[in-house]
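Participant: I'll drop the sequence and a predicted model, then ask my questions.
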Amino acid sequence: MAASQRRFRPIEQCATEGRSRQSVAADLDGTLLLSRSAFPYYLLIALEAGSLLRAAALLASVPFVYLTYVSFSEPLAVRAMLYVAVAGLRVKDIERVARTVLPRFYAGDVHPEGWRVFRAFGRRCIVTASPRVMVEPFAREFLGADVVIGTELEMDESGRATGFVAEPGVLVGDHKRQAVVREFGDKLPDVGMGDRESDFDFMSICKEAYIVTRKRYRAAPRDQLQSRAVLHDGRLVRRPTDINTLLTFLWLPLGLALALLRVHVTRRLPPRAASAYKLLGVKLVVRGHPPPPPSPKNGRAGGVLFVCNHRTVLDPAMLAAALGRKVTCATYDSDDDSITSSAPLVTLSGNRDLDAARVGRLLDEGHDVVVFPEGATSRDAFLLRFGARFAGLTDRIVPVALHARETMFHGSDPYLFFMNPRPAYEVTFLNRLPRELTCGGGRAPGEVASYVQKALAAQLGFECTSITRKDKYRVLLTGSDRRVPLND
């Protein structure tokens, strides 16, 4: 293999000037991605489209797959891992995970040199041993690939993956070369990029070929990718390498017991006992200036309308703890009471006038009310239908940005959040809207709602256009991945 590598120059020597009219064919794992192993992405498919048991089975297969890869063949190792990961799953579910879960993890694993070269070309082709259905959404949207050639899954008549691969088989070695020839015909790629011996066949037919060596690099900044928005619709925070996955499974029994304790205490914890969260290992960070409670001393007779992004079911409880007093939560889902019993609920009926009257009456009586406009998103901007309904009820509107920090598990479910070893909640109170920006100052309800939307988006770093129930996880990439989705 060392002798074969000397035929190809290292990727660092590839010039990118004047490549806009040329074509490139590149491998994915180890070439455009830093990781040479596709295991984390198979694991995500097994977990998110399958089950925890399937993910555990895939983890248990790692020694066998590695031994097969080293001692026998790469195609056989890929077939074994693929069978455990997808056999019996609906292909539609695999596509959903590939679209909503995998891009976030792929985007944090892009090889800076591979991406520097790949992005310079006018026609970009990715040829990979991974299933095409698994990599294509990310490859097209974030890497700007024009063509994605990958291993094709075999499906039965019901649309489920059999666990086997369709002809011509796993795309490694000569199969990769043949796939490139079929795609490009007589006009072969100007540049070929790969990282291992099984890539050499297709690299050798390209006019130029460069190999990605195992030098240590940090992942390319995410804001340099083709798309600046990413989805987070999965249950894991970190990329599930074999070691990370093993540690996660070892933590599960203790994490579940800890979550049950935290949920039990939270149900009974009064708002003024926020310091008790520290004893549970939960960090509550309060930023900004929470408005004082209604009192003749501060001249406040009516309640405050808190408008928040929706992060988890714990939002009302955490807001109440940050304020140190009860708030009434306006919601369409009375089941939220299972975890936020410390926050009184007003269940909305869906009748615009009736709901507005009920909330308005609470505000007039001095009750603080919290609404989560994302609970009724549509093809309009996320506040404009739900938020505008309440914007005219009061001039006392305070936007609140909620950010849940997790280290292991992600999701809106309180048990998932509390299973993290050291979870944290950040509650940021933004400035109360000045009267001239409220309906009392002559603004239309839609204008007020739009202003609040933009204020929350600016605080949390979110995209602020046409967030819908389907894609409300979109968040702008700013080089780091600290920000969380607006909703889960």
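Facilitator: Yep, that arrived.
Participant: only C-alpha atoms for contact and neighbour calcs from this point on.
Facilitator: Noted.
Participant: name the helices or strands packed onto the longest helix along the chain?
Facilitator: Longest helix in the chain, counting residues (DSSP state H): helix 242-268. Helices and strands touching helix 242-268, by 3 or more C-alpha pairs under 8 Å, 6 or more residues apart in numbering; DSSP states H and E, are helix 52-60, helix 414-418.
Participant: got the contact list for the shortest one?
Facilitator: Contact partners of helix 414-418, identified using C-alpha atoms under 8 Å, 6 or more residues apart in numbering, comprise 235, 255-256, 258-260, 262-263, 312-314, 339, 406, 409-411, 423.
Participant: how far off helix 52-60 does the longest helix of the chain point, in degrees?
Facilitator: Counting by axes from the mean of the first three to the mean of the last three C-alpha atoms, to 10 degrees, helix 242-268 points 150 degrees away from the direction of helix 52-60.
Participant: immediately after helix 242-268, which helix or strand?
Facilitator: Once helix 242-268 ends, the next helix or strand along the chain (criterion: DSSP states H and E) is helix 276-279.
Participant: please compute how far that following helix lies from its chain's middle.
Facilitator: Distance, stretch centre to chain centre, for helix 276-279: 28 Å (C-alpha atoms, centre = their mean, to the nearest Å).
Participant: contacts for that helix?
Facilitator: 283-284.
Participant: now do 7 Å
Facilitator: Contact partners of helix 276-279, identified using C-alpha atoms under 7 Å, 6 or more residues apart in numbering, comprise residue 283.
Participant: mind checking which of the contacts of helix 414-418 are buried?
Facilitator: 235, 255-256, 258-259, 262-263, 312-314, 339, 406, 409-411, 423 (16 or more other C-alpha atoms under 10 Å).
Participant: what is the nearest of these to residue 65?
Facilitator: Taking C-alpha to C-alpha as the measure, residue 65 lies nearest residue 235 of those, at 24.9 Å.
Participant: the closest one and residue 316: what is the separation?
Facilitator: With distances taken as C-alpha to C-alpha, to the nearest Å, residue 235 is found 22 Å from residue 316.
Participant: same deal with residue 244?
Facilitator: Residue 244 is 32 Å from residue 316, by C-alpha to C-alpha.
Participant: next: residue 196.
Facilitator: From residue 196 across to residue 316, the span is 52 Å (C-alpha to C-alpha).
Participant: same question for residue 389.
Facilitator: As judged by C-alpha to C-alpha, residue 389 and residue 316 stand 20 Å apart.
Participant: try this one side by side with the last:
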Amino acid sequence: MFSKAFSFKTLVLFAFRLLLKQFRNPKGLHRSFSNAHAKFQKYPSLAHRPHKGFGFVYFAPIYLFCGDEMGLKVMVMVSFFGIKEESFKAGRAVLPKFFLEDVGLESFEVLRRSGKRVGVSDMPQVMVESFLREYLEIEFVVGRELKVCCGYFVGLMEDKKKIVLDEIFEDEKISSKIIGLGNFNRSHDHHLFSRCKEIYLASEGDRRQWHDLPRDRYPQPLIFHDGRLAIRPTPAATLAMLMWVPFGFTLALIRSVVGLFLPYDLLIPILGFSGLRLTITNPNKKTSVSKSKQDITKPKTRGHLYVCNHRTLFDPLYFSFGRKKPVTAVTYSLSRVSEFLAPIRTVRLNRDRNQDAMMMEKMLSKGDLIVCPEGTTCREPYLLRFSPLFAELSDEIVPVAMDTQVSMFYGTTAGGFKCLDPLFFLMNPSPIYTVRILDKVCGAKAEKSGIVVANYVQSELGKALGFECTRLTRRDKYVILAGNDGIMNSTRKKR
């Protein structure tokens, strides 16, 4: 069961994604591939309209001061009306993170005692089904169905819980061993609880005393999630966020100008004064210096190859700031806007192994190079699989461990516009970046393949950061969050 405050946070989070659509231009985004599609392009999804998000903010007091039932219906109507059914991915990409943060350890332990699990919610089923099935391992999810017309949600809910529950509980073996877990303040679940052998009810006071479910107790690890909000969208936090946005936007512009046009000796203290925090450490600096003195007589024909994990598009930039020295960055995907505004040189890879190797060799011959072999960002403490290409390009590789913390907005996205990533990151009041340079690693040789070296570098970065290494790839991330393979159309055409 979902409480009133929990429902409010969920709907605020979903509506915030709609509010971001004001940055979009539907006419520019919808392409006419043929005359057959032209008819449908005249009526783009209303999720692209900016007034959707503002409408939610306008109607929010109705939800808070009216009854739960009426308030929920109004907010669902405002949030879902005009959204294309097949394009709705927030239920799987965004909401599970916030749902997991609201799971209490005590209720989770009761849930794990049961055999077959049935989740019942007054919220739309499309919002909760993915979370309950994938992260709490609930076999049956019963929620309210949203009515659809011509492939678009109309914002009206249809309650068929009684019929569905009757079908589930037809089995006598199930109906005789039912344990109910619900909200003490809800009385409309009588049809469900009347079938339960044991009933556990929790009040709002009880829920406030619950312990948060530890990450290591998650039935399935939360590795990927999307959305811009990094805060839990409680009423107070949402109000603070809305009040901060105008100031944050101005602050982001100031930080951008400082980072683009001022030299390192000036921009670093100014950005620090504005709230940007950077910590860079090199534990073996003395050792590396002594080695460089021994090799001082050798002519330097190539630059150093730095390999880092990927947290945001600012990874190479903060590394450059910390060293007070420009470095060339190679990327697998970077928006044209970010590429144009980047204060350091960036080179786009085209996912052709031979061409990418030649390009990186060329860049190394001109100076230092930094690469993120994961190919995409990961917000949680996990490392994705490293592409082994970098291990074959240099005899010496310098791993660089990157980590960042934000307090309000995420500077990454899978389903949104990547050109807004820098803006949202810089809108945070005080984002923190930590850069740690590790010991050099030998590149791939006859006795070591590139895959072995790549896995070793990944493990060393994982140990330094306390992150868990995985075999997941960029494609896995985009299939889960955006429903595609993460390759832009232009790249496909080149192929």
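Facilitator: Cool, got the structure. Since we're looking at a predicted model, the values are computed, not measured.
Participant: winner for burial among the helices and strands packed on helix 242-268 of structure 1?
Facilitator: helix 414-418 (a mean of 22; mean count of other C-alpha atoms under 10 Å).
Participant: now that one: which residue numbers in structure 2?
Facilitator: Aligning helix 414-418 of structure 1 against structure 2 (TM-score structural alignment) gives residues 422-426.
Participant: tell me the average deviation of the matching stretch from structure 1 after fitting.
Facilitator: Once fitted to structure 1, stretch 422-426 of structure 2 is off its aligned match by 0.7 Å on average (mean C-alpha distance after the TM-score superposition for structure 1).
Participant: distance of residue 423 of structure 1 relative to residue 99 of structure 1?
Facilitator: 27 Å.
Participant: swap that for residue 476 of structure 1, please
Facilitator: Taking C-alpha to C-alpha, one finds residue 476 of structure 1 at 17 Å from residue 99 of structure 1.
Participant: please apply the same query to residue 211 of structure 1.
Facilitator: According to C-alpha to C-alpha, residue 211 of structure 1 stands 29 Å off from residue 99 of structure 1.
Participant: same thing with residue 394 of structure 1?
Facilitator: Distance, residue 394 of structure 1 to residue 99 of structure 1, using C-alpha to C-alpha: 41 Å.
Participant: look at those two and report which has more neighbours.
Facilitator: Between residue 394 of structure 1 and residue 99, counted using other C-alpha atoms under 10 Å, residue 99 has the larger neighbour count: 22 against 18.
Participant: what lines up with that one in structure 2?
Facilitator: Match for residue 99 of structure 1 (TM-score structural alignment): residue 92.
Participant: which element, helix or strand, includes that match?
Facilitator: Here residue 92 of structure 2, judged by DSSP H and E, is contained in helix 90-93.
Participant: what's the average distance for that helix when superposed on structure 1?
Facilitator: Its aligned residues in structure 1 lie a mean 1.0 Å from helix 90-93 of structure 2 after superposition (mean C-alpha distance after the TM-score superposition for structure 1).
Participant: pretty sure residue 461 of structure 2 sits against residue 401.
Facilitator: Yes: with contact defined as C-alpha atoms under 7 Å, residue 461 of structure 2 and residue 401 form a contacting pair (5.6 Å).
Participant: ok, the match of residue 99 of structure 1 touching residue 128?
Facilitator: No: counting by C-alpha under 7 Å, residue 92 of structure 2 sits too far from residue 128 to count as a contact (8.4 Å).
Participant: residue 389 and residue 316 of structure 1: which has the busier surroundings?
Facilitator: Counted by other C-alpha under 10 Å, residue 389 of structure 1 and residue 316 do not tie: residue 316 has more neighbours, with 29 against 18.
Participant: any idea how far that one lies from residue 393 of structure 1?
Facilitator: Note on residue 316 of structure 1: its distance to residue 393 of structure 1, by C-alpha to C-alpha, is 20 Å.
Participant: could you do residue 61 of structure 1 as well?
Facilitator: As defined by C-alpha to C-alpha, residue 61 of structure 1 lies at a distance of 59 Å from residue 393 of structure 1.
Participant: more crowded one of those two?
Facilitator: Between residue 61 of structure 1 and residue 393, counting by other C-alpha under 10 Å, residue 393 is the more crowded of the two (21 against 14).
Participant: now the equivalent of that one over in structure 2, nearest residue through space, not along the chain?
Facilitator: Under the alignment (TM-score structural alignment), residue 393 of structure 1 maps onto residue 393 of structure 2. The shortest distance from residue 393 of structure 2 to any non-neighbouring residue, by C-alpha to C-alpha, 6 or more residues apart in numbering, is to residue 361 (6.6 Å).
Participant: wait, a strand at that neighbour?
Facilitator: No: applying DSSP: H, G, I helix; E, B strand; the rest coil, one finds residue 361 of structure 2 to be helix, outside a strand.
Participant: now it: how far from residue 374 of structure 2?
Facilitator: Between residue 361 of structure 2 and residue 374 of structure 2 the computed distance is 19 Å (C-alpha to C-alpha).
Participant: who has more neighbours, those two?
Facilitator: With neighbours defined as other C-alpha under 10 Å, residue 361 of structure 2 and residue 374 compare such that residue 374 has more, 23 against 17.
Participant: what residue of structure 1 matches up with that one?
Facilitator: Matched to structure 1 by TM-score structural alignment, residue 374 of structure 2 sits across from residue 374.
Participant: let me see the contact set for the residue nearest the centre of structure 1.
Facilitator: Of all residues in structure 1, the one closest to the mean position by C-alpha atoms, centre = their mean is residue 232, 1.2 Å from it. Taking C-alpha under 7 Å, 6+ apart, we find residue 232 of structure 1 in contact with 100-101, 104, 473, 485.
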